[in-house]
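In: When you get a sec, could you give me coordinates for this:
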Amino acid sequence: MEPFWERAYLDDEVETFGKPSQEVIDVSIQLNENSKILDLGCGDGRHAIYLARLGHLVDAIDISTAGIDKINRVKKKLNLKNLNASVGDATKFEFNCTYDLIISHGLFHFIERNNWSNIIERMKEGTQKGGYNIIVVFTDEVEIPEDLKPYVKGIFHEGEIKKIYFDWSIEMYRSYQFEDEHDNNIRHCHAVNKIVAKNV
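Out: Predicted coordinates for the structure are as follows:
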């Protein structure tokens, strides 16, 4: 069975996961011009495209070919030469430079726990002093929706992500539940932890 987002990625008019999240907008205001940004698990680019349009230098990585193809179509349309979008597995991503901001928005619960733990440590090491990490994950406070169970492999415990960033400045942390409905009338209820942390 193919996940619902793969079909949505084929339509350039569909915002699969909505507009850029407020925490990404808020952090973008704090960044210097031409900041170096990594969007790890970028989907179809709601954050990567927004940040590139602000003039930042954005690397966008996702395992979905359809998602990356969609970003590159939009990139061409908007002439975003500062956006580099490529198909890649986050578990194998090599941090060959340091970034001012690294985003992982809704990725890690799809990765085995031992793998995402390693990636987060590499994210921290790959962030400049004064730089930010933004991470959003599903937690085990509610049952995983049936259609997502085949894909969710590394669910977080409530508050776990905050403990991982104990040695950084926690700029924002939220724990909440929400319901959403996607274009194919699939409804989900999620428990979420969201963190913005600064490398001080």
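
In: C-alpha from now on. contacts and neighbour counts both.
Out: OK.

In: can you list contacts of the helix or strand hosting Met123?
Out: Element membership of Met123, judged by DSSP states H and E, is helix 113-125. Residues outside helix 113-125 that contact it (C-alpha atoms under 8 Å, 6 or more residues apart in numbering): Ala90, Thr91, Phe95, Thr98, Ile102, Phe108, Asn133, Lys153, Gly154, Ile155, Asn199.

In: so what's Ser104 up against?
Out: Asp39, Leu40, Gly41, Cys42, Asn133, Ile134, Ile135, Val136.

In: closest to Val74 among these?
Out: The closest of the contacts of Ser104 to Val74 turns out to be Cys42 (C-alpha to C-alpha; 13.8 Å).

In: did I read that right, the closest one in a helix?
Out: No. Under DSSP: H, G, I helix; E, B strand; the rest coil, Cys42 falls outside any helix and is assigned coil.

In: So what's the residue count around it?
Out: Neighbours of Cys42 under the rule other C-alpha atoms under 10 Å: 28.

In: Second input sequence below; structure requested for side-by-side comparison:
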Amino acid sequence: MAVDLNQKYGLNPAHSEVVSACQVVPPGAALDMGCSSGRNALYLGQRGFVVTAVDTNPNALGHLQFIIDQEGLDAVTPRQYDIGTARLDADYDFIVCTVTLMFIDPSRVDAVLADMRQHTRAGGYNLIVCAMDTPDYPCPMNFPFTFGPGQLDAAYQGWERTKYNEDVGTMHNGARLRFATLLARKPA
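Out: From the prediction side, this is the model:
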């Protein structure tokens, strides 16, 4: 078994939904949106994906580049990019966007989702995990954006749902809130 690079470099483990999705999604070209220091990108890169890891934070990307250089990884390419611009310039087999959308300008979320769908190859997958704010479970965190009930599901009409739920979960900081979780496959 390969060395766990996240553990080796003091990063949080890959998101549990990314780990789970790798049981379904075959390796290919992947995009990690809002990669931070690369916990998901490194995980995917070690599992045969060729990963473009994007974030707006140059310090986080610098840390990821340091790990890539130390480990001689050629499967992960960090790139500075503001996902709120919704201007992807390549197509992917797997786009991962976990706990990222809630930090962008709410007026840009629909454009970002449309851009993700457009730049997913036929038969490819999108994985999204994002905070929700619902009447029965108000979000305890002051995120710029949260999904309402059914909102993420509606954005992926026509795609095959591999997984969809709006369950209560725990963030890495211990906060409990409802998340919209979607793993969907674009029609081939």
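
In: which residues in the second structure form helices?
Out: Ranges of helices in the second structure, per DSSP state H, are 5-8, 16-21, 39-45, 58-71, 109-118, 151-155.

In: out of these, nearest to Gly169 of the second structure?
Out: The nearest among the helices of the second structure, by C-alpha to C-alpha, is helix 16-21 at 11.3 Å.

In: how close does the closest one sit to the first structure?
Out: Here helix 16-21 of the second structure, set against the first structure after superposition, deviates by a mean of 3.0 Å using mean C-alpha distance after the TM-score superposition for the first structure.

In: any idea where the strands of the first structure begin and end?
Out: For the first structure, strands defined by DSSP state E occupy the ranges 36-40, 57-62, 83-87, 99-105, 127-138, 169-181, 187-198.

In: Need the ones you listed in TSV (columns: distance to Ser21 of the first structure).
Out: Listed next are those as TSV, based on distance: least, C-alpha to C-alpha, whole Å:
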stretch	distance to Ser21 of the first structure
strand 36-40	13
strand 57-62	16
strand 83-87	19
strand 99-105	9
strand 127-138	10
strand 169-181	13
strand 187-198	11
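
In: quick one, which of the ones you listed is nearest to Lys75 of the first structure?
Out: Lys75 of the first structure lies closest to strand 83-87 among these, at 7.1 Å (C-alpha to C-alpha).

In: follow-up on the earlier one: using CSV, lay out the helices of the second structure together with mean neighbour count and distance to Asp133 of the second structure.
Out: Compiled in CSV, the helices of the second structure are given as follows (neighbours: other C-alpha atoms under 10 Å; distance: least, C-alpha to C-alpha, whole Å):
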stretch, mean neighbour count, distance to Asp133 of the second structure
helix 5-8, 14, 30
helix 16-21, 16, 20
helix 39-45, 25, 25
helix 58-71, 16, 28
helix 109-118, 18, 15
helix 151-155, 15, 11
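
In: Take the ones you listed and lay them out in TSV including distance to Tyr137 of the second structure.
Out: Below are the helices of the second structure laid out as TSV (distance: least, C-alpha to C-alpha, whole Å):
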stretch	distance to Tyr137 of the second structure
helix 5-8	32
helix 16-21	21
helix 39-45	28
helix 58-71	32
helix 109-118	21
helix 151-155	15
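
In: Arg161 of the second structure is nearest to which of those helices?
Out: helix 151-155 (8.9 Å).

In: Can you check which of the helices of the second structure gets nearest to Met171 of the second structure?
Out: Per C-alpha to C-alpha, nearest to Met171 of the second structure of the helices of the second structure: helix 16-21, 11.3 Å.

In: so what secondary structure elements neighbour that closest one?
Out: strand 120-131 (3 or more C-alpha pairs under 8 Å, 6 or more residues apart in numbering; DSSP states H and E).

In: which residue numbers in the first structure go with the strand it packs on?
Out: On the first structure, the counterpart of strand 120-131 of the second structure by TM-score structural alignment is residues 127-138.

In: what's the average per-residue distance for the matching stretch once overlaid on the second structure?
Out: Mean deviation for stretch 127-138 of the first structure: 0.4 Å (mean C-alpha distance after the TM-score superposition for the first structure).

In: Not counting stretch 161-178 of the first structure itself, show me its contacts.
Out: Residues from elsewhere that reach stretch 161-178 of the first structure, judged by C-alpha under 8 Å, 6+ apart: 158-159, 189-200.

In: in the second structure, what residues pair with that stretch?
Out: Alignment of stretch 161-178 of the first structure against the second structure: residues 152-169, by TM-score structural alignment.
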